[in-house]
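Novice: Turn this into a structure:
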Amino acid sequence: MQQLQPKRRSALRIFAGTQVYTVKRRLAWLFDGRRYASKQNTSPLPYLVHTHRTPLYRKLRDVDLEMQQNKVKNLNLAIQRLNGSIISPDEVLSYWKKIGRPTKRKGYVDGMVLHYGKVTSGIGGGLCQLSNLIYWITLHSPLTVTERYRHSYDVFPDSRRDQPFGSGATCSYNYLDLQITNQTDHAYQLLLYIEEDDLVGEWRSDTPNVVTYKIYEENHHFTKEWWGGTIRHNQIFREVNSLDGILLRNEFVTENHALTMYDPFLPENTAYKKNDS
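Specialist: Below is the predicted model of the structure:
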């Protein structure tokens, strides 16, 4: 397991490292030989694969409502670049290649950003909600997640959580990317929109579903570390079932470890249990 003890890095080192990884990613987009999805068509394909919605506004301690309102502005801009994306067979959808760098010139504003476990603000803040949603609905599809980064910090206690801990995908332009590969023989379409106070995502296809998926966690626990911190752990799996409910197989998805920024042993903090998704 990766050592999660907090590391103190200077602002200069963080900046320099970010620039290096950003350039490496741009070079990869140009020369890695992958076919990146570029088509967009917002006319829905006929078959719904999976849909999910998440609330845009939450009661979060020490988070100004304006930051959440700004997040919605940022989400609207990113959705314009991603909505209707078509992934044909053997193509890769790159989250950041489609969105591009969030800048003031493009209309992005200061939104909530989690930086080394602390809540702060930054241009384009809040776009992790979008990458989390896309990752979650992709787990309920035949598409393959070929690049995803877990959240290194568990910042807020569970509150009305209906997904397993660690079932999201953090993002930071452009080196913490979410990449989804279509290893099937059919095209898939990503639809994204805001409906009232919810962010909604759908995967659709040109072929009907032949299986269903259920996402669940195992081995959820907290550990006290020798240096004084607490780490949250779990493993994510998915059941693949036939349309008539017969279990075909269980698949390992990922393993999560995150520094906990609150006291997880208070009575109100309860763990997520296996549930239908």
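Novice: Only C-alpha atoms from now on, for both contacts and neighbour counts.
Specialist: Noted.
Novice: can you map out the helices along the stretch 101-250 of the chain?
Specialist: Secondary structure of the stretch 101-250 of the chain, counting by DSSP state H, counting those that start in this stretch: helices at 128-139.
Novice: Just the endpoints, please. Distance across stretch 203-218?
Specialist: One end of stretch 203-218 to the other measures 26 Å (Cα to Cα, to the nearest Å).
Novice: Help me confirm that Ile79 is found in a strand?
Specialist: No: secondary structure of Ile79 (DSSP: H, G, I helix; E, B strand; the rest coil): helix, not part of a strand.
Novice: need the contact list for the residue nearest to it when sequence neighbours are not counted.
Specialist: Spatial nearest neighbour of Ile79, excluding adjacent residues (Cα to Cα, 6 or more residues apart in numbering): Leu192 at 6.2 Å. With contact taken as Cα atoms under 8 Å, 6 or more residues apart in numbering, Leu192 is in contact with Ile79, Leu82, Asn83, Gly84, Leu199, Val200, Gly201, Glu202.
Novice: Take the residues you listed and lay them out in a markdown table including neighbour count and distance to Arg25.
Specialist: Putting the contacts of Leu192 into a markdown table (neighbours: other Cα atoms under 10 Å; distance: Cα to Cα, whole Å) gives the following:
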| residue | neighbour count | distance to Arg25 |
| --- | --- | --- |
| Ile79 | 20 | 22 |
| Leu82 | 24 | 19 |
| Asn83 | 19 | 23 |
| Gly84 | 23 | 24 |
| Leu199 | 22 | 28 |
| Val200 | 20 | 28 |
| Gly201 | 24 | 26 |
| Glu202 | 23 | 27 |
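Novice: The structure of the following sequence is requested for comparison with the preceding one:
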Amino acid sequence: MPRKLFCEISPLTYQISRRKSILTRQIKDRLSKEHFATAKSNEKLSVVIYKHNSLIRRQLGNTRMDLQENKAQNLKICTPLVNGVLIKPGEVSSLWKLVGECTPKKGYKEGLMVGREEDAQSGIGGGMCQFSNLIHWMVLHTPFGIVEHHHHDGVDMFPDFGRKVSFGTDTSIVYNYLDYRFRNTTDKTYQLITYTDDEYLYGELRSTEHQDFKYRIKVEDEFFSKENGTVYRNSKIYKRTIDRASGNDVEKQLIKTNHAKVLYDTSNLEIIEM
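Specialist: Have a look, this model is predicted:
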């Protein structure tokens, strides 16, 4: 049997390891020369670069729907903390620096999250990954550089239910040592607009002027395979860069290759034996 890590010995050692990781990130950020985006504006920048919305309450396998209700509350709390933030040229946007730690004292409730063993669990602030997924999907439609991005890429936990974004473009975040960060690599100022209503989480990425290029995310070579009795979801995700003036493709970049273990019932899937 493999030797357990210190954080795996008990709940206490996990909390000790967690607080150590949080403190280490805080120290690194204080010593860093990065300029983080914090300024906000109540006035929306004039040009909509990209916008997206996602359904808040989704039936994911056999998960409890009360966790979905709690997620709606969590998103209602965190979206105003990001709404209106300006990302100026050269600045880095950090989700956790804008939102802070999700605690019961701030009103956050227990929601669905992915555990350390990449399984469905519940915890305070569950649902924040949906928020970071939204931001990441919008960032993929810009020339920004992604500074920090963690995936749930080892598993396919739930069957598709009204999926609007490509499988494998999700994010994994844990305060504050697993963050989602991106850098504005352009000479233009951008702005994030985020909010919720009773049904949806909304996001807009705005700027002072149009981008020279458009971006499209495309999935290719998607299939399910069975390997040594285990079913996997496979695909390749490409980012196409398109010249706005001519409509011609400028670049096609492979940004992700998926090979994820499927954790739900696969009896109705078309599966290739490998």
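Novice: So after superposing, what's the score?
Specialist: Once superposed, the chains reach a TM-score of 0.87 (TM-score structural alignment, normalised by the length of the second structure), with 262 aligned residues with a Cα RMSD of 2.3 Å.
Novice: that older thread, which residue lines up with the residue nearest to Ile79 of the first structure in the second structure?
Specialist: The pairwise alignment with the second structure assigns Leu192 of the first structure to Thr194, based on TM-score structural alignment.
Novice: What separation is there between that match and Asn53 of the second structure?
Specialist: From Thr194 of the second structure to Asn53 of the second structure the distance is 10 Å (Cα to Cα).
Novice: Report the set of residues contacting both of these two.
Specialist: With Cα under 8 Å, 6+ apart as the test, Thr194 of the second structure and Asn53 both reach Leu201, Tyr202, Gly203.
Novice: Correct me if wrong: the last one contacts Asp197.
Specialist: No: Gly203 of the second structure is not in contact with Asp197 according to Cα atoms under 8 Å; the separation is 11.7 Å.
Novice: list the buried ones in the longest helix seen in the first structure?
Specialist: Using DSSP state H to define each element, the first structure has its longest helix at helix 11-31. Neighbour-count burial for helix 11-31 of the first structure flags Thr18, Thr22, Arg25 (criterion: 16 or more other Cα atoms under 10 Å).
Novice: Make TSV out of these and add distance to Asp62 of the first structure.
Specialist: Putting the buried residues of helix 11-31 of the first structure into TSV (distance: Cα to Cα, whole Å) gives the following:
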residue	distance to Asp62 of the first structure
Thr18	27
Thr22	31
Arg25	34
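Novice: Tell me the one among those nearest to Tyr173 of the first structure.
Specialist: Tyr173 of the first structure has its nearest neighbour among the buried residues of helix 11-31 of the first structure in Thr22, at 7.4 Å by Cα to Cα.
Novice: Test my guess that that closest one contacts Leu176.
Specialist: No: the pair Thr22 of the first structure / Leu176 is not scored as a contact, 9.3 Å apart, by Cα under 8 Å.
Novice: check contacts around the closest residue to Arg233 of the second structure other than its chain neighbours.
Specialist: Using Cα to Cα, 6+ apart and skipping the chain neighbours, the partner closest in space to Arg233 of the second structure is Phe224 (4.6 Å). When contacts are counted by Cα under 8 Å, 6+ apart, Phe224 of the second structure touches Val231, Tyr232, Arg233, Asn234, Leu269, Glu270, Ile271, Ile272.
Novice: Neighbour count and distance to Thr169 of the second structure added to these, as JSON lines?
Specialist: What follows is the contacts of Phe224 of the second structure, written out as JSON lines (neighbours: other Cα under 10 Å; distance: Cα to Cα, whole Å):
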{"residue": "Val231", "neighbour count": "24", "distance to Thr169 of the second structure": "20"}
{"residue": "Tyr232", "neighbour count": "23", "distance to Thr169 of the second structure": "16"}
{"residue": "Arg233", "neighbour count": "20", "distance to Thr169 of the second structure": "14"}
{"residue": "Asn234", "neighbour count": "18", "distance to Thr169 of the second structure": "13"}
{"residue": "Leu269", "neighbour count": "11", "distance to Thr169 of the second structure": "21"}
{"residue": "Glu270", "neighbour count": "10", "distance to Thr169 of the second structure": "23"}
{"residue": "Ile271", "neighbour count": "15", "distance to Thr169 of the second structure": "22"}
{"residue": "Ile272", "neighbour count": "12", "distance to Thr169 of the second structure": "23"}
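Novice: Which of the residues you listed fall within strands?
Specialist: Among the contacts of Phe224 of the second structure, the residues falling in strands (DSSP state E) are Val231, Tyr232, Arg233, Asn234, Ile271, Ile272.
Novice: Output the residues you listed in JSON lines, with distance to Met113 of the second structure appended to each entry.
Specialist: Shown next, in JSON lines, are those (distance: Cα to Cα, whole Å):
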{"residue": "Val231", "distance to Met113 of the second structure": "23"}
{"residue": "Tyr232", "distance to Met113 of the second structure": "21"}
{"residue": "Arg233", "distance to Met113 of the second structure": "21"}
{"residue": "Asn234", "distance to Met113 of the second structure": "23"}
{"residue": "Ile271", "distance to Met113 of the second structure": "28"}
{"residue": "Ile272", "distance to Met113 of the second structure": "30"}
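Novice: Which one of those residues is nearest to Arg57 of the second structure?
Specialist: Relative to Arg57 of the second structure, the closest of those is Arg233; by Cα to Cα it sits at 24.3 Å.
Novice: Can you tell me how far the closest one is from Met128 of the second structure?
Specialist: Taking Cα to Cα, one finds Arg233 of the second structure at 24 Å from Met128 of the second structure.
Novice: do Glu34 of the second structure as well
Specialist: 24 Å.
Novice: Then Ser46 of the second structure?
Specialist: Ser46 of the second structure is 28 Å from Met128 of the second structure, by Cα to Cα.
Novice: More neighbours: which of those two?
Specialist: More crowded of Ser46 of the second structure and Met128, by other Cα atoms under 10 Å: Met128, with 25 against 12.
Novice: where's the more buried one relative to Tyr108 of the second structure, distance?
Specialist: In terms of Cα to Cα, Met128 of the second structure sits 10 Å off from Tyr108 of the second structure.
Novice: Glu251 of the first structure sits in which helix or strand?
Specialist: Per DSSP states H and E: Glu251 of the first structure is located in strand 247-260.
Novice: So which elements touch that strand?
Specialist: Other elements packing on strand 247-260 of the first structure under the criterion 3 or more Cα pairs under 8 Å, 6 or more residues apart in numbering; DSSP states H and E are strand 153-154, strand 230-242.
Novice: mind giving me a markdown table with those and columns for distance to Lys97 of the first structure?
Specialist: Below are these laid out as a markdown table (distance: least, Cα to Cα, whole Å):
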| stretch | distance to Lys97 of the first structure |
| --- | --- |
| strand 153-154 | 25 |
| strand 230-242 | 27 |
